Each structure stands twice: as structure tokens, then as C-alpha cells.
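Trainee: take this sequence and fold it.
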Amino acid sequence: MKSVRTLCFLLVSAIFAHADNNVPTIANDFVFTFFNSHNTSPLSDALLLAIVSNNNNGTANIIVTSSYLSFTTIRVSVAPYSVLKIPITPESIQAQFPGNVTADGHIIVEDKGIRLQSDLPVAVYAHAEAYGGYSTDSFLVLPAIHLGMQYVAVTSTQPEGTIANMIAVVAYQDNTQVKIGTQTVTLNALQVASVASYGNLSGTVISGNKPFGAISGCTCGFGNPHEGCSYEAVMLLPGSGWGTQFAAIPLMYLSTNWYQVVANTNNTIVSAEGTTVATINAGEYREFQIGAALVTSNNPVQLIQIGQVSFK
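Mentor: As a prediction, this is how the structure comes out:
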């Protein structure tokens, strides 16, 4: 019998050193996008969902819109204290669908942003899966009020062959000038600028003149150990939301987990239970493996938990 534990790419639950660094996840307005989930020729089996959690004692009325011409506006209601899965179609709404063949790192601009609004505060997750669920991931969608103007990408450090790492940014306002690495582009609201590369994009700085959302990861990244690949995506925290203390807890069935950390300050020292696991400069990243631990740093960092794929 074969069982699969999918690889996930999630922001570690953080205990921030300063209360003003906390980033609430419940709000009324969200923008996000999906980047391509197919690592080969496109198959019409990609499932895209916006998952809405309503923890209010009243019904939340939701409207989902997009700049994508083939998208039809969605209006739904979420009952009190319940979760609703909203299918997002067509699957071609994914950035760089059916995939960037050359993955040469150049910016591609598309009208593929998604906006979700609610009359009551809700939490939103974006979910994508392909190949019958063998390649899947979900990420927390940050509320629009907490979008920032500078991010640092985290992607797979083990991309292979024709499998691309990706960065996708979505504008919240018109005339948003965004810089991804050394490339600059101007976007209007809900336009998406994406970059795909067969190389590692971790540490790439993404900045803009107005708040915008940024998602990064891999079409099908390999975890550690190198057992199999799965879709990886995370909505990045702006640098202003980074922290210095993190509760690292291994995923279910694991005694240890791999983590990736990125910094935006030179001479940043990262420790787990008092033992140094990484010393990095601005724009650098490191991966390390630990069990349950309190991870601390002398400067704010972004810490990502990497899942594993196993076949039994």
C-alpha cells in the first residue's frame, strides 16, 4: 500500500518579540494569486480553492472577483462558525499556466489577480492541487491591510530539470511599481507579475512603491530528504512583519523537520534552543533540520517550515 505525506511550504507560527509585529489573519479584504501547479504539460485536473473560515455568529457574505477575463464573479455565503471551500475556475487563471517552458527568469505580466471581500471578518486560505492530489499545498492569504512593500522570496533549494521555482506578485492598487530582483515593472490593481526559474530564487528581494502581495515557492519542489516532489507555495510576510522568536513544531508523524530561514540584516545569528544553526547576511538563506524547539534570532528573520514526502 502506498501512502503519501504531501510536502507543504508554510510560515512557521511565530511568537514575535514585539507585540506590534503581530500580523492578524482575520479581515474583510484579501488579494492573492495562484502560480502554475503543473510541472509538465498541462493536465485538466488542477483543483484551485479559496477556503474561507467564518468564526462569527452571523453569516458572512463573500464576493470573489478577478481581472482575468475568463473568470466569473462569485457570490456566496458562509454560515456562522463554519468553513466553505470556493472553487476558483478556470484553472488557466494560474500565473504562467500552462507553465513557462524556458523558465528564463524574465517577468511575465498577466491579468490573473484574485480579490476576496467579506462583510464580516474571515480567514482565507488558497489551496491548489494537481495530479489527483499527489501534488498539493495550501497557504494562508494575508489580509490586504497587512500587505507590505518589501519581501524576500523563499523557494525550493532542490529544483530539478523542467521544474521551475516561481515568484508571483499581485498589485492591490493601480500604478504599483514592483521590482523583482533587478527587474522592474508597473502594475495596475489585480495584475500579476511572475518570474519562473530552474535556479534557486531564495533570497530574491521583492520591493514596490505601494503595498502588494507576494507568493513564492516551486511548481514541484523536493523536500528533505530527497524523496519526491510536490507543489509548494507560501504568501510571504513583508519585512515589517518578521520576528525574532518562533515555535518550531514538526509536522504530524515526524520527529524533526527541515526549515529555511532568510534575513535582511547582516550578521544575523539564528539559534534553536540556544545552539546556533545559521549565521547569515541580508538576502542570504540557510536550511537546517531540528525537532520541536524555540528558534530565536538577534535580528528579525522569516522562517519557513518545509514538509516531506514519503511513500510506504
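Trainee: from now on I want contacts and neighbour counts done on CA atoms only, so please keep to that.
Mentor: Will do.
Trainee: ok, G221 to S230 distance?
Mentor: 5 Å (Cα to Cα, to the nearest Å).
Trainee: please apply the same query to A27.
Mentor: 30 Å.
Trainee: got the buried residues for the helix or strand hosting T184?
Mentor: Per DSSP states H and E: T184 is located in strand 183-187. For strand 183-187, a neighbour-count test (16 or more other Cα atoms under 10 Å) marks 186-187 as buried.
Trainee: where does G221 sit, in terms of helix or strand?
Mentor: Secondary structure from DSSP H and E places G221 in strand 205-222.
Trainee: for D119, same thing?
Mentor: Going by DSSP H and E, D119 is in strand 114-130.
Trainee: quick check: what element follows that strand along the chain?
Mentor: Later in the chain than strand 114-130, the nearest helix or strand by DSSP H and E is strand 135-140.
Trainee: who touches that next one?
Mentor: Around strand 135-140, the neighbours that count as contacts under Cα atoms under 8 Å, 6 or more residues apart in numbering are 6-10, 124-130, 220, 229-235.
Trainee: after that strand, next one along is what?
Mentor: Counting by DSSP H and E, the next helix or strand C-terminal to strand 135-140 is strand 148-152.
Trainee: which elements pack onto that following strand?
Mentor: Of the remaining helices and strands, those touching strand 148-152 by 3 or more Cα pairs under 8 Å, 6 or more residues apart in numbering; DSSP states H and E are strand 205-222.
Trainee: tell me the angle of the strand it packs on relative to strand 183-187?
Mentor: Counting by axes from the mean of the first three to the mean of the last three Cα atoms, to 10 degrees, strand 205-222 lies at 100 degrees to strand 183-187.
Trainee: rewinding a little: from the contacts of strand 135-140, which would you call buried?
Mentor: 6-10, 124-130, 220, 229-235.
Trainee: from D137, how far out is the closest residue in space to A293 that isn't next to it in sequence?
Mentor: Counting by Cα to Cα, 6 or more residues apart in numbering, A293 lies nearest to A248, which is 5.2 Å off, once chain neighbours are set aside. Distance of A248 to D137, given as Cα to Cα: 19 Å.
Trainee: ditto for S66
Mentor: Using Cα to Cα, S66 is found at 21 Å from D137.
Trainee: now do S77
Mentor: From S77 to D137 the distance is 25 Å (Cα to Cα).
Trainee: let's see this one next to it:
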Amino acid sequence: MMPELADITITSRGETLEELPSYSGVYRFYSNEEALLYVGKSVDIKARVYSHFQEGRKPGRHQRIMTQVARIEAQATAGEIGALLVENAAIKAETPLYNRRQRQVRKLWTIHLTRSKDNFLQPNSADFSPWGERAQDSYGLFHNRRHVDNTIRRHARDHGLCLRMLGLDAGKGPCFQYQLKRCDGACAGDESAEDHNARLLSVLDRDRIAAWPFPGPLLLVERNIRPLPQQPKAQFHLVNHWSWLGCFDDPQAAQTGSKETRDTVFDRDAYRMLMSALRKGKVELLDAESLAEMDNPILAAAFD
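Mentor: The predicted structure is shown next:
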């Protein structure tokens, strides 16, 4: 039988609350044995948890979760960006029972671009390590080299790119695909390297993983001009080479955290969240070491 919300303990930072808070943040469902059942996020925790109880009245997955809930832990964030980042990290680090299982970090491949002597950009398969620095743009994540090769050839076929100029076809002069009218003629002098490169970059851009555009670790500042009780007015997200390294309630604590040795592990979901926040200009940027304000190159690029 599903418990009533009034019979469930509600806590925040270890303290017991009289009712669920309505601020944005992350919530965790625990069983009687303190097993973590589920991690979720919302811009209004109270409303979202109530909807869980409504959905739990019908047979199915939600009912299986809600019948076990004995405690709800609420964690406030300054806004939606923090809720997204904290939830994503919590699911992967804490492995709750009923959240979607996350794949283990494993070896992946990506595409890097080099220039030929004729100034044509050529895609090459490269090892994509989840660890370390993101020193150059990468395009896509693939399970093996063959997947990389098949993807490049499909792009060439669909967009009139020349396999010879891409470095995937040996020989000189017009290529065979040009004779079949599947190549727009870069190999025959009908198209310039600049035009061919621009089309290739346009095709690849959807899957681009940008090089880290800052000289060191960064603080993304999310502010709330009308915080609710117990909700932070601002939070400082420590990020380095697209790796989210934690959330802090004051800049000095974040600054101290930036000086600690931390592994930068690339997470595709966190990358997309961070890029979205930067593109929309929803955060302020501070240098994590000096706390000096920084320009947003991602936002600037969107207006070029």
C-alpha cells in the first residue's frame, strides 16, 4: 500500500522540514532501510513530488517506487541549471535503484580535423579519452573506427562532399563519385577548398564537442533575484574542460575548490547542459582562480 505523504519524513541538509519546499532543486526518495530509490529534479520540488504521488496511484513503475518511500531529501539550488547539473551528477555517482542505468565510461572514438596541403579539411578518427583536457574541437562520439568511417562516407554521399578531398579516396583528378554526380566537384576544380570546408563544418557542427575556450577552471554563476526561504540567492558551479566539479554557495569556497586536484572527466549530458546555459547567456562567468569577470565566447559566437 502506498504511504501518505504526511507519514513520510522530509529533510533538507539533515534537518527535518514540516512540509515539502517549493524551491528549485533536487529531491531523493529513500526507503525504510535508507536505500536510495530515486533522484529527480524540478523548478518546484513540492509540485513535482505531489505529481509522483498522483502517478503512483496507478499500477506500474511509479507505484512500485512510491510504495517504498519513507523519507524525501530536498536539496535546494539557485535555479534550473543547478538542478539539472546536480541531478545528472547524483544519478551517475549514487546509482539510485529506479533511475535509468547509466553506461560505464569506456573507450570511444571521435573525429578531429586536419588540413591537407591544398587547404582542404580532412576528418580523421581519434581516440576520445573521457579524462584529460579538451584542447581541440571534436565531432561526435563513436564506438569504433568503422563507425567513424561509415559516418564520414554517409555525410559525403548526402552532402556532395568529395571523398578524395576528405582523404578517403586515393588518386588524382575527378573522382568516381563526381562522374556519378554525387560529388560537387572539389576534385575537379568546380568547388573551392573554402566552400567545401564550410559545408563539411556545417554537417559536423551538430555533433561538435568544443575545445575548452578558457585559460583555466571557470565558475558559472547562477543567480536568483527572488529566492524562497532556505534557497540560495546564487550558486557557483566549478567547471574545467567541460567537467562539472561541484556546486558552491559562495565564491570563496568555489575558489578554494578550484585549487584542489580534481580529475576532469567528460560527461556528454553535463556538456550539453553547460553549453545550453552558455549559449542562452543564463549565467555569469568568473575566473575560478582570480574571481575576475570573464566574457562568454559561446554567447558571442552565436551572434557572429
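Trainee: need the TM-score between these chains.
Mentor: Superposed pair, TM-score by TM-score structural alignment, normalised by the length of the second structure: 0.24. Supporting alignment: 117 aligned residues with a Cα RMSD of 6.1 Å.
Trainee: more crowded one of S77 and D137 of the first structure?
Mentor: Using other Cα atoms under 10 Å, the more surrounded residue of S77 of the first structure and D137 is D137, with 22 against 14.
Trainee: okay, strands next: where are they in the stretch 201-312 of the first structure?
Mentor: Secondary structure of the stretch 201-312 of the first structure by DSSP state E, counting those that start in this stretch: the strands cover 205-222, 229-235, 243-248, 257-263, 268-272, 275-280, 285-290, 293-306.
Trainee: quick check: which of the ones you listed is nearest to P87 of the first structure?
Mentor: P87 of the first structure lies closest, by Cα to Cα, to one member of the strands of the stretch 201-312 of the first structure: strand 229-235, at 17.9 Å.
Trainee: helices or strands next to that closest one in the packing?
Mentor: Counting by 3+ Cα pairs under 8 Å, 6+ apart, strand 229-235 of the first structure packs on strand 9-11, strand 135-140, strand 205-222.
Trainee: touching the first one from outside, list them.
Mentor: Residues lying outside strand 9-11 of the first structure but in contact with it, judged by Cα under 8 Å, 6+ apart, are 137, 139, 217, 232-234, 303-307.
Trainee: immediately after it, which helix or strand?
Mentor: Toward the C-terminus from strand 9-11 of the first structure - assigned by DSSP H and E - lies strand 27-32.
Trainee: in the next helix-or-strand element following that following strand, which residues are buried?
Mentor: Later in the chain than strand 27-32 of the first structure, the nearest helix or strand by DSSP H and E is strand 47-54. Buried residues in strand 47-54 of the first structure, counted by 16+ other Cα under 10 Å: 47-54.
Trainee: nearest to N209 of the first structure, of these?
Mentor: The shortest approach to N209 of the first structure among the buried residues of strand 47-54 of the first structure belongs to A50, at 27.7 Å (Cα to Cα).
Trainee: the closest one reaches K85, doesn't it?
Mentor: Yes - between A50 of the first structure and K85 there is a contact at 6.0 Å, judged by Cα atoms under 8 Å.
Trainee: follow-up on the earlier one: of the helices and strands packed on strand 229-235 of the first structure, which is nearest F32 of the first structure?
Mentor: Smallest distance to F32 of the first structure across those (Cα to Cα): 6.5 Å, for strand 205-222.
Trainee: counting by contacts, list what the closest one packs against.
Mentor: Helices and strands touching strand 205-222 of the first structure, by 3+ Cα pairs under 8 Å, 6+ apart, are strand 27-32, strand 148-152, strand 165-171, strand 176-180, strand 229-235.
Trainee: and the angle from the fourth one to strand 183-187?
Mentor: So that's strand 176-180 of the first structure. Compare the direction of strand 176-180 of the first structure with that of strand 183-187 by the same axes, to 10 degrees and you get 150 degrees.
Trainee: outside of strand 176-180 of the first structure itself, list whatever touches it.
Mentor: Contacts with strand 176-180 of the first structure, where a contact means Cα under 8 Å, 6+ apart, come from 184-189, 204-212.
Trainee: which stretches in the stretch 151-300 of the second structure count as helices?
Mentor: 176-179, 193-204, 251-258, 268-280, 297-302 (DSSP state H, counting those that start in this stretch).
Trainee: hey, which of those helices is tucked in deepest?
Mentor: helix 251-258 (a mean of 18; mean count of other Cα atoms under 10 Å).
Trainee: how about the secondary structure of A74 of the second structure?
Mentor: Here A74 of the second structure is recorded as strand under DSSP: H, G, I helix; E, B strand; the rest coil.
Trainee: helix or strand: which one has the residue nearest to it when sequence neighbours are not counted?
Mentor: If the residues on either side of it in the chain are set aside, A74 of the second structure comes closest to Y27, at 4.5 Å by Cα to Cα, 6+ apart. Here Y27 of the second structure sits within strand 25-30, counting by DSSP H and E.
Trainee: helices or strands up against that strand?
Mentor: Using 3+ Cα pairs under 8 Å, 6+ apart, strand 25-30 of the second structure is in contact with strand 36-42, helix 45-55, strand 71-76, helix 80-94.
Trainee: would JSON lines of the ones you listed with mean neighbour count and distance to H159 of the second structure be doable?
Mentor: Output for these, formatted as JSON lines (neighbours: other Cα atoms under 10 Å; distance: least, Cα to Cα, whole Å):
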{"stretch": "strand 36-42", "mean neighbour count": "21", "distance to H159 of the second structure": "40"}
{"stretch": "helix 45-55", "mean neighbour count": "16", "distance to H159 of the second structure": "45"}
{"stretch": "strand 71-76", "mean neighbour count": "23", "distance to H159 of the second structure": "47"}
{"stretch": "helix 80-94", "mean neighbour count": "19", "distance to H159 of the second structure": "36"}
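Trainee: that older thread, what's the closest of the helices and strands packed on strand 229-235 of the first structure to Q260 of the first structure?
Mentor: Q260 of the first structure lies closest to strand 9-11 among those, at 9.8 Å (Cα to Cα).
Trainee: ok, the residue nearest to A293 of the first structure to I304 of the first structure distance?
Mentor: According to Cα to Cα, A248 of the first structure stands 10 Å off from I304 of the first structure.
Trainee: how about Q177 of the first structure?
Mentor: According to Cα to Cα, Q177 of the first structure and I304 of the first structure sit 27 Å apart.
Trainee: try M235 of the first structure
Mentor: 11 Å.
Trainee: now do T136 of the first structure
Mentor: 17 Å.
Trainee: about what we covered before: check which residues of the strand holding G221 of the first structure are buried.
Mentor: The neighbour-count check on strand 205-222 of the first structure (16+ other Cα under 10 Å) flags 205-208, 210-222 as buried.
Trainee: got the angle for it vs strand 229-235?
Mentor: Orientation of strand 205-222 of the first structure against strand 229-235 (the same axes, to 10 degrees) gives an angle of 160 degrees.
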